[in-house]
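**Student:** Sequence plus the predicted model coming up.
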Amino acid sequence: MKRRKGVFLLWTVIVVAVVLLLLPSVFLGIRETFHRERIGEVVADEMFLVQEVLEIQKYNRVFHESVPYPTGEVMRNGRVYQVSLKEIRIDVDGVPLTELVCTVSANGKFSFSATLDMEVPR
C-alpha cells in the first residue's frame, strides 16, 4: 500500500513539472498572437486611411468639389497616423496624367502607400 502512495506522489511531481515546463511556451505563443493582431490592426487602419484619402481626391477631381480629406496627424482607433499626399504630373503616351501618392505611417514603424493615376481635365 505504501508503495502505491509513493508512485502516485512521483506521478504527481512529474505532471506538475511537465505543466510548468509547457506554461512558458503557451504564454509566449499567446503573447506573439496578440502582437501580430495589433500589427494587423495598424496595417488595416493605414490601408483604410489611404483608401479614404484617394477616394475623396478622386471625387473632388471628377465632380469639381472641395471635400476635405484627412492630412497631417490623424487619430484613428486610439493611434496617431501621419498622412501625406503628393501630386506628380506625368505624361503617358502623350496623355497628361496626375499621379496621386498617398502614404500613411504609424509612429514611423509601419507605413502603407498607394498611388492613383487620373487624367488631367482639359
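**Tutor:** Nice, thanks for sending it over. What you are looking at is a predicted structure, and each value in this text was computed from that prediction instead of being measured.

**Student:** rest of the way, CA atoms for contacts and neighbours
**Tutor:** Noted.

**Student:** hey, where'd the strands end up in this protein?
**Tutor:** With strands called from DSSP state E, the chain shows them at 72-76, 79-92, 95-106, 110-119.

**Student:** what would the ones you listed look like in TSV with mean neighbour count and distance to residue 20?
**Tutor:** Putting the strands of the chain into TSV (neighbours: other CA atoms under 10 Å; distance: least, CA to CA, whole Å) gives the following:
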stretch	mean neighbour count	distance to residue 20
strand 72-76	13	40
strand 79-92	15	37
strand 95-106	19	38
strand 110-119	16	37
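
**Student:** okay, the ones you listed in JSON lines with distance to residue 22 next?
**Tutor:** Formatted as JSON lines, the strands of the chain follow (distance: least, CA to CA, whole Å):
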{"stretch": "strand 72-76", "distance to residue 22": "38"}
{"stretch": "strand 79-92", "distance to residue 22": "35"}
{"stretch": "strand 95-106", "distance to residue 22": "35"}
{"stretch": "strand 110-119", "distance to residue 22": "33"}
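
**Student:** try this one next to it:
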Amino acid sequence: MKRKGFVMIYALASIAVCGLLSAAAAFTVSQSFTWEKERDRSLDETLIAQDVMEREKYNHRFGGEPSFGSETERNGKRYEISVTRRPRMVEGIPMVEISCLVQGEGSEGICLSTLLEER
C-alpha cells in the first residue's frame, strides 16, 4: 500500500518537471523567433543603406541627380530612407559628407556615412 502512494508522488513530480521543461523550451523558441525577426530587419536596413550609398557615390562622381530620401518595401516591410549631403573641409580639402539613414517600423535604423572629394 505504501508503494502505490510513493509511485504516485514520483508520477506527479515527473509530470511537473516535464511541464517545466516544456515551458522553458517554448520560451526559448519564442525568443529565438523574435531575435530572428530583429536580425532580418537589421539585415534589410543594412542592405538598403548600402545600395543607396553606392548609388549616391556613383551619382556624385559621374554627375547624376542626387536623391534626398524616399520609402521602399523589402520582404513585405516598409523602410524610410533619408539621404543628406553636407560640405566639409578635411585638412584643407573640400569634401562632401553623404549620410544615409534607413529606418523600419519600430526600429532605431542604421546610418551609413562617407566622405567624397568635391567635384
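**Tutor:** Good, I have the coordinates. Everything numeric in this text was worked out from a predicted model, so none of it was measured.

**Student:** quick one: which of the strands of the first structure is nearest residue 52 of the first structure?
**Tutor:** Across the strands of the first structure, residue 52 of the first structure has its closest neighbour in strand 95-106 (10.0 Å, CA to CA).

**Student:** Show me the residue at the heart of the first structure, geometrically.
**Tutor:** Against the mean C-alpha coordinate of the first structure, by CA atoms, centre = their mean, the closest residue is residue 43 at 1.1 Å.

**Student:** coming back round to it: how about the strands of the first structure, which one is nearest residue 57 of the first structure?
**Tutor:** Nearest of the strands of the first structure (CA to CA): strand 95-106, 8.5 Å.

**Student:** Report the aligned residue range of the second structure for that closest one.
**Tutor:** Counting by TM-score structural alignment, strand 95-106 of the first structure falls onto residues 93-104 of the second structure.

**Student:** Please work out which residues outside that stretch touch it.
**Tutor:** 41, 45-46, 48-49, 52-53, 56, 77-89, 109-118 (CA atoms under 8 Å, 6 or more residues apart in numbering).

**Student:** That one vs the first structure, mean deviation?
**Tutor:** When the first structure is overlaid, stretch 93-104 of the second structure sits 0.5 Å from its aligned residues on average, using mean CA distance after the TM-score superposition for the first structure.

**Student:** who wins for proximity to residue 18 of the first structure among the strands of the first structure?
**Tutor:** Once the strands of the first structure are compared by CA to CA, strand 110-119 is nearest, at 39.4 Å.

**Student:** what about residue 17 of the second structure, neighbour count?
**Tutor:** 12 (other CA atoms under 10 Å).

**Student:** and if you look at residue 47 of the second structure?
**Tutor:** Applying other CA under 10 Å, I find that residue 47 of the second structure has 13 neighbouring residues.

**Student:** Quickly note the distance from it to residue 41 of the second structure.
**Tutor:** For residue 47 of the second structure, the distance to residue 41 of the second structure (CA to CA, to the nearest Å) stands at 10 Å.

**Student:** same thing with residue 18 of the second structure?
**Tutor:** Residue 18 of the second structure is 35 Å from residue 41 of the second structure, by CA to CA.

**Student:** Between those two, tell me which one has more neighbours.
**Tutor:** Neighbours were counted for residue 18 of the second structure and for residue 41 using other CA under 10 Å; residue 41 has more, 21 against 12.
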